[in-house]
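**Student:** Show me how the following folds:
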Amino acid sequence: MVFNILPWGDIIEAMKTTFFMVSISLFIGTILAVILAFALVLTNDGGLWENRYVFYGLNSVISLIRSLPFIILMTFIFPFTKMIVGTRIGATAALVPLVCFIVPYLARLFENSLLGVDKGIIRAAKAMGANYFQIIWYFILPEAKSSMILSITIGTISLISATAQAGTIGAGGIGDMALTYGYERMDVPVMLATIVILVVIVQSVQTLGNYFAKRARNH
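**Tutor:** As a prediction, the model looks like this:
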């Protein structure tokens, strides 16, 4: 009976919106985060392109952005969001702060993954005459791949959580629906349904992440 009274049209639309925000921001964020993570590792002390000015500059910016709660970051960059997408409200506008949120978050996780690569592998690559690109592509990335997949998994779950806060600018999504219908309207069936959906999504993401990370370790 409860199943029949739920607004499934709204729920499905909210799930589509969440998928849109998470997938686009994760795709863009992952690319930028990988670049930043390699820049941090390669310019750090002992890195292939050691440069303390570049390292400390990037490190400071990443730490500064990471220290801001998402809701504050989203509000603070309203002018930047308006400049990029032409509006400050809606799911498309939410992509800008979501990307700004996930890039430093993933960059730090990727940095730890890359730093965990055995230095002996890099020394061996140099001894074999590999150039910088070959060292990164054929030696560092394969060794860090499993850990980076788990980092993306964690980042995806964090993005799902952040999309609920993006509802404050009219972005919508399943998390915002849980707050709007469940809390503000005291619609318990809808709140329970959205909570179950969120739990299923998060658990599915975690399971898939663990699976692909395990496969990467075994190859």
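**Student:** Please make it C-alpha for all contacts and neighbour counts, starting now.
**Tutor:** Noted.
**Student:** sec struct for the residue sitting nearest the centre point of the chain, please.
**Tutor:** In the chain, the C-alpha closest to the average C-alpha coordinate belongs to Gly155, at a distance of 3.6 Å (C-alpha atoms, centre = their mean). With DSSP: H, G, I helix; E, B strand; the rest coil as the basis, the three-state label of Gly155 is helix.
**Student:** In contact with the residue lying closest to it once chain neighbours are set aside, which residues?
**Tutor:** Nearest non-adjacent residue to Gly155, counting by C-alpha to C-alpha, 6 or more residues apart in numbering: Leu106, 6.4 Å away. The contact partners of Leu106, by C-alpha atoms under 8 Å, 6 or more residues apart in numbering, come to 29-30, 33-34, 151-152, 155.
**Student:** Same list (those) but as JSON lines, adding secondary structure and distance to Phe133.
**Tutor:** JSON lines is the format used below for the contacts of Leu106 (DSSP: H, G, I helix; E, B strand; the rest coil; distance: C-alpha to C-alpha, whole Å):
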{"residue": "Gly29", "secondary structure": "helix", "distance to Phe133": "22"}
{"residue": "Thr30", "secondary structure": "helix", "distance to Phe133": "19"}
{"residue": "Ala33", "secondary structure": "helix", "distance to Phe133": "18"}
{"residue": "Val34", "secondary structure": "helix", "distance to Phe133": "14"}
{"residue": "Ser151", "secondary structure": "helix", "distance to Phe133": "23"}
{"residue": "Ile152", "secondary structure": "helix", "distance to Phe133": "23"}
{"residue": "Gly155", "secondary structure": "helix", "distance to Phe133": "26"}
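**Student:** The structure of the following sequence is requested for comparison with the preceding one:
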Amino acid sequence: MLTDLLPNVVWADMWAATKETLYMTGFSLVATFILGILLGTLLFLTSKGQMWENKAINVLISAVVNIFRSIPFIILIILLIPFTLFLVKTMLGPEAALPALIIGAAPFYARMVEIGLREVDKGVVEAARSMGAKTSTIIFKVLLPESMPALISGITVTAIALVGYTAMAGAIGAGGLGNLAYLQGFQRSNNDVTFVATITILIIVFIIQFIGDIISSKLDKR
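**Tutor:** Model prediction:
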């Protein structure tokens, strides 16, 4: 029945493309989470009135975050070609998309981390400081745990954006569902291939959102 409805879909290719999309999204998401937490925390701590207040560093980090957050992803891939070739020696395949995915998503998530940290009750932080807690203790025992629901919501949004980025990266040879939809679907006028690839991407997005909502709600103490 499926063969009649979707005659041009090669399911082995669809499954392989799905695994490439999941690999690109998963790997870049982990790196984005780590880098985003670091950048966002630095942005927060070096801002006015915070423990590591430093205007020069804050302005520098903020400028870097704003620049890379503002560049359209497809242009970012092109700009990073020399860097990508230096790291992975190729511009084809899932690995070639990773540098652009991480550099494009980490600044986006960093801003969400900063916003999440700013939402933490100042009274809780001041109470920890008055009890002589070290900066590291405040960061890892107060700020990050208290802002965790917002951080999870932020990484969920970022993960969904990354799925979209992988589709764009696929259009220029990085593999995945975007590559399959473009090469076997659009270029060959096989609308059924494009349709199935799109539905698969939507399913991935819905699953990510569902998991993110569950984790965030469980961590929310309000």
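**Student:** Per the alignment, name the residue of the second structure opposite the residue nearest to the centre of the first structure.
**Tutor:** Using TM-score structural alignment as the criterion, the counterpart of Gly155 of the first structure in the second structure is Thr158.
**Student:** Can you give me the separation between its match and Gly164 of the second structure?
**Tutor:** As defined by C-alpha to C-alpha, to the nearest Å, Thr158 of the second structure lies at a distance of 10 Å from Gly164 of the second structure.
**Student:** Just give me the match in the second structure for the residue nearest to Gly155 of the first structure.
**Tutor:** Aligned by TM-score structural alignment, Leu106 of the first structure pairs with Tyr109 of the second structure.
**Student:** Can you name the helix or strand that its match falls in?
**Tutor:** Using DSSP states H and E, the element containing Tyr109 of the second structure is helix 94-118.
**Student:** That helix: how far from the chain's middle?
**Tutor:** Taking C-alpha atoms, centre = their mean, to the nearest Å, the mean C-alpha location of helix 94-118 of the second structure is offset from the chain mean by 5 Å.
**Student:** Same question for stretch 61-76 of the second structure.
**Tutor:** In this view, stretch 61-76 of the second structure has its centroid 13 Å away from the chain centroid, taken as C-alpha atoms, centre = their mean.
**Student:** which residues in the first structure does that stretch match up with?
**Tutor:** Residues 58-73 of the first structure are the counterpart of stretch 61-76 of the second structure, counting by TM-score structural alignment.
**Student:** same check, this time on stretch 211-219 of the second structure
**Tutor:** Here stretch 211-219 of the second structure aligns to the first structure at residues 208-216, judged by TM-score structural alignment.
**Student:** swap in stretch 192-201 of the second structure?
**Tutor:** Using TM-score structural alignment, stretch 192-201 of the second structure corresponds to residues 189-198 of the first structure.
**Student:** residues of that stretch that come out buried?
**Tutor:** Of the residues in stretch 189-198 of the first structure, 189-191, 193-195, 197-198 count as buried by neighbour count, 16 or more other C-alpha atoms under 10 Å.
**Student:** and which of these is nearest Ile121 of the first structure?
**Tutor:** Each of these was scored against Ile121 of the first structure by C-alpha to C-alpha, and Leu198 proved nearest at 40.9 Å.
**Student:** where's the closest one, which helix or strand?
**Tutor:** Judged by DSSP H and E, Leu198 of the first structure forms part of helix 188-217.
**Student:** after superposition, how close is that helix to the second structure?
**Tutor:** Helix 188-217 of the first structure differs from its equivalent in the second structure by a mean of 1.0 Å after superposition (mean C-alpha distance after the TM-score superposition for the first structure).
**Student:** Tell me how far that helix lies from the chain's centre.
**Tutor:** The chain centroid and the centroid of helix 188-217 of the first structure are separated by 15 Å under C-alpha atoms, centre = their mean.
**Student:** surely Ser153 of the second structure meets Ile214?
**Tutor:** No: using C-alpha atoms under 8 Å, Ser153 of the second structure and Ile214 do not qualify as a contacting pair, with a distance of 10.0 Å.
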